[in-house]
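>>> Everything below, folded, please.
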Amino acid sequence: MPGASDSGPSTSSRESATPCARKKVHFGNIHDAVRAGDVKQLSDIIERGASINEADILHKFTPLHWAAHSGSLEALIINGANLASQDDRGCTPLHLAATHGHSFTLQIMLRSGVDPSVTDKREWKPVHYAAFHGRLGCLQLLVKWGCGIEDVDYNGNLPVHLAAMEGHLHCFKFLLSKMNSKTQALKAFNDNGENVLDLAQRFFKQNILQFIQGAEYEGSDPKDQETLAFPGHVAAFKGDLEMLKKLIEDGVININERDNNGSTPMHKAAGQGHIECLQWIIKMGADSNITNKAGEKPSDVAKRFAHLAAVKLLEGLQKYDIDDENEIDEHDIKFFLRHGVEGSTDAKDDLCLSESDKTDARMRAYKKIVELRHMLEIAESNFKHLGGITEEDLKQKKNQLESEKTIKELQDQLEYERLRREKLEGQLDECRAEVDQLRETLERIQVPSFAVEDDSSCESSKEKKRIKKKVSSGGVFVRRY
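Reported below is the predicted structural model:
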């Protein structure tokens, strides 16, 4: 078949995939092009007739397997690739992406609808591979997509057993925190009668032993702790910011108070991802560098429980500081050199590309974003013209209904106040009329009394005159004849 080869990876591909700065190499088959992440040559090989699902003889890997193995994200975006294809061990591309820690590649395949719980011949699921190889990012992603962490393999091993036997402490902590019962998880036995403690002892994993034996183990349920002794920790765990403020501002507790495990309220809030509590605690001057008995800072606890927002807040992660006034120029190579991030959260060196290849890949990705946005705008426009209602329209309609409801309530309130004012004004008019009536009545009562007073004053004056005449003294006149 043109463009295909029955052999495994060629010498040219091995030479070209290893050094970061390499000359342009022409690949002999589709598998080598995928392993090297060369999208242009991959497209050319497919156009020449190579099958996208053809497996090589050595590993029984399809091109999609190699893409998952090396983290070649762009190589996956090809129509017709079979995401469910298996190699001779029953591994799908999903298993390989989880094994090698390519969480970005894994996410693309999960979004395409592939089953996250597919098993290989050993009944291992992708979550078992991620736990066994210590791929925390892939493990968190698989759990988020509903992959069961309490499923066993053909030996009865849970993912937590595999993480314990390999000494992957962060994966072990994460799995333990997501189990329904931590006590049962620690005591669960596999088909050989071994629990996580036995496996850690057999494989000399001292970090797991210290964790299990109580050097760090910190129950995530505050009911298991002395609730009355550490009310601030309970408030921080529950995200009760008002209670936490009251306790600290009233001086009941110290903001850096430690519990029996050496954890502060910041550790508790970080473990549950309570951003508002964390922001207030940081504002109050809490120390974010305090470690608990396990040697974990609050940011480490946030990482363990996969609270990315809390991690960014505590560590001050700000990978990109782009001025909003600066527009992206797709022809400006410096932009893609400055802002590019290669690889994934778990694996960064499986696919080693030159700087020019990385820049070209980022430019292609950005152009694809612009193209997809343009297509999305066209699709939304067509959808609206055909009578469809977009999410934005639904939000606007919802906001409009809420606004109309608020206006109606305010209008009803205004009408009620108007009627109440009219009623009060009517009562005021009645009171004024009654006051006027009482004033007139009072005036009528007061007029006769004035007349009586005048008469009495006249009589008294006459009486006084009489009295004066009687009292007056004078000589006696004698008539003489």
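>>> Please make it C-alpha for all contacts and neighbour counts, starting now.
Will do.
>>> helix or strand for residue 443, which one?
Using DSSP states H and E, the element containing residue 443 is helix 391-471.
>>> Please name every helix or strand in contact with that helix.
Counting contacts by 3 or more CA pairs under 8 Å, 6 or more residues apart in numbering; DSSP states H and E, helix 391-471 packs against no other helix or strand.
>>> all strands in the chain, in order from the N-terminus.
Using DSSP state E, the chain contains no strands.
>>> What's the separation between the residue at minimal distance from the centre of the chain and residue 452?
When CA atoms, centre = their mean is applied to the chain, the residue found nearest the centroid is residue 309 (6.2 Å). Distance, residue 309 to residue 452, using CA to CA, to the nearest Å: 97 Å.
>>> for residue 116, same thing?
With distances taken as CA to CA, residue 116 is found 114 Å from residue 452.
>>> And residue 148, by the same measure?
Separation of residue 148 from residue 452 (CA to CA) stands at 111 Å.
>>> Likewise for residue 268?
Residue 268 is 94 Å from residue 452, by CA to CA.
>>> one more, for comparison:
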Amino acid sequence: MEPSINIMLISSCEPQEPEENITHMDAWLYKAAAEGNIEVFNNNQGLPLESLKTPNHDNVLHLNLATQENAVSLFNRFLLKFMFFPVQYEICSPSLPNLITRLRGEKRSDFIEQILTKCPSLLLQTNAKGQTPLHVAARYGHSAIVKLLIKSCAKPRDGDLEKLGKDQVNAVREMLRIRDQESNTALHEAARCGNVEVVKALLEFEDPDFPYSANEKQETPLYIAARRGSGRLLSLLFDKFKSTPHGGSYGRTALHAAAMAGDAEAVKVILKKKGNLTKERDEDGHTPLHYAAHLGLRISVVEELLKWDVSAAYIGDKKRGMTPLLMATRQEALPLH
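Modelled structure (predicted):
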């Protein structure tokens, strides 16, 4: 019996709910999708790509993008063939890892593009976690794929993304703002991954006035970038948006997160834009300086915070009224004077 195919027509870039009537992937199709083997799909034209899913409702794109082939393993297996030829080994070994990574990236892009040509509706399908392929591409730092997915959604004339009409831009923005079951957008995932090129691609067509609010963990993209201690990501977000929600879990701010990460550059970037956060206290009454003093990761973080607002050293927490100065002394972590 032929598997049933549930045809969906896309009128705009809105998320497609996981299919109730799905065709589960056989092992050979799962392997082909994970490896990006387009020949298997070219040789089997009758495959119901639209309804073809894993038990987690991942479609072919989700599966391919989530597969992380170990580049080091590939590199080592490749070098084994050269080890008995010392001259060739010395010449090839320094550059092969980058070559393998680049070739795999090109193969993945070609696979994704051909699959989308066969079945465009896969672009906006969500899996059991409510994630689109763009979520997955952003999470794993596939910058070239993120750009490809955006281009596929925009459908630019002559392939020129610089000449998009209003409807095309709005379609892209709808896709960018799709939230999964934990209220993460692709930008939340990109901030968590820390890939600057992915974040740049996601911000290119976004509205500077659009507020990216917190996910279910109460984390905004700015907070997540701060927790990574990434000054570059923070600068990108501040430069793009007119208003940047900075909240995080447990009442913490992005400045708390940067202080906890021990990154002085990230702290400096936040202070230049939101210097009033030095005295903001979390649910326990701790300021960013409390965390910097308690963790004792880097004295440069403490210095940056004190340089901006020395009075923060004398703010007590809720439980014991302990100040950052006293906390540092008791922890014997940093010499505060």
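>>> Any buried residues in stretch 265-284 of the second structure, and which?
Of all the residues in stretch 265-284 of the second structure, those buried under the rule 16 or more other CA atoms under 10 Å are 265-271, 275, 277-282.
>>> Among the residues you listed, find me the one that's closest to residue 259 of the second structure.
Residue 259 of the second structure lies nearest to residue 267 out of these, by CA to CA, at 6.5 Å.
>>> What lines up with that closest one in the first structure?
Aligned by TM-score structural alignment, residue 267 of the second structure pairs with residue 139 of the first structure.
>>> hmm, back to that, between residue 116 and residue 452 of the first structure, which one's more packed in?
residue 116 (20 against 10; other CA atoms under 10 Å).
>>> Contact partners for the more buried one?
94, 110, 125-126, 142, 145-147 (CA atoms under 8 Å, 6 or more residues apart in numbering).
>>> mind redoing it with 7 Å?
110, 126, 142, 147 (CA atoms under 7 Å, 6 or more residues apart in numbering).
>>> was I right about the last one contacting residue 118?
No. Counting by CA atoms under 7 Å, residue 147 of the first structure sits too far from residue 118 to count as a contact (9.4 Å).
>>> which neighbours do those two share?
Jointly contacting residue 147 of the first structure and residue 118 under the rule CA under 7 Å, 6+ apart is no residue at all.
>>> those helices in the stretch 1-150 of the first structure, which residues are they?
11-17, 30-36, 39-47, 63-70, 73-76, 93-100, 103-111, 126-132, 136-144 (DSSP state H, counting those that start in this stretch).
>>> Next, format the ones you listed as a markdown table and append distance to residue 395 of the first structure.
Listed next are those as a markdown table, based on distance: least, CA to CA, whole Å:
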| stretch | distance to residue 395 of the first structure |
| --- | --- |
| helix 11-17 | 49 |
| helix 30-36 | 43 |
| helix 39-47 | 40 |
| helix 63-70 | 39 |
| helix 73-76 | 34 |
| helix 93-100 | 37 |
| helix 103-111 | 26 |
| helix 126-132 | 38 |
| helix 136-144 | 27 |
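>>> closest one to residue 394 of the first structure among the ones you listed?
Closest to residue 394 of the first structure of these is helix 103-111 (CA to CA; 25.2 Å).
>>> what stretch of the second structure does the closest one fall on?
Per the alignment by TM-score structural alignment, helix 103-111 of the first structure matches residues 231-239 in the second structure.
>>> Buried residues in that stretch, which are they?
Buried, per 16+ other CA under 10 Å, within stretch 231-239 of the second structure: 231-235, 237-238.
>>> can I get those in TSV with distance to residue 91 of the second structure?
Below are those laid out as TSV (distance: CA to CA, whole Å):
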residue	distance to residue 91 of the second structure
231	37
232	35
233	36
234	40
235	40
237	42
238	44
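>>> which residues of the second structure does the helix holding residue 443 of the first structure align to?
On the second structure, no counterpart of helix 391-471 of the first structure exists by TM-score structural alignment.
>>> again, but for stretch 298-310 of the first structure
Under TM-score structural alignment, stretch 298-310 of the first structure has no counterpart anywhere in the second structure.
>>> Quick check: end-to-end length of that stretch?
9 Å.
>>> I would like the residues contacting it, please.
So stretch 298-310 of the first structure is contacted by 140, 170, 173-174, 266-267, 270-271, 273, 275, 288, 311, 314-315 (CA under 7 Å, 6+ apart).
>>> Also stretch 35-55 of the first structure?
Stretch 35-55 of the first structure has contacts (CA under 7 Å, 6+ apart) with 1-4, 13, 17, 30, 33-34, 61-63, 66-67, 70, 72, 74-75, 80-82, 351.
>>> cutoff 8 Å now
1-4, 13, 16-17, 26-27, 29-30, 33-34, 61-64, 66-67, 69-70, 72, 74-75, 80-82, 351, 353.
>>> again, but for stretch 59-78 of the first structure
Applying CA under 8 Å, 6+ apart, the contact partners of stretch 59-78 of the first structure are 8, 30-31, 34-39, 42, 52-56, 81-83, 85-88, 92-94, 96-97, 100, 102, 104-106, 343, 350-351.
>>> Drop anything exposed from those.
Among the contacts of stretch 59-78 of the first structure, those buried by neighbour count (16+ other CA under 10 Å) are 8, 30-31, 34-39, 42, 52-56, 81-83, 85-87, 92-94, 96-97, 100, 102, 104-106, 343, 350-351.
>>> Tell me which two in the contacts of stretch 298-310 of the first structure are the farthest apart.
Of all pairs drawn from those, the widest gap by CA to CA lies between 140 and 288 and measures 24.3 Å.
>>> The corresponding residue of the second structure for residue 88 of the first structure and residue 133 of the second structure, how far apart?
Matched by TM-score structural alignment, residue 88 of the first structure corresponds to residue 216 in the second structure. Distance of residue 216 of the second structure to residue 133 of the second structure, computed by CA to CA: 20 Å.
>>> Alright, I will stop here.
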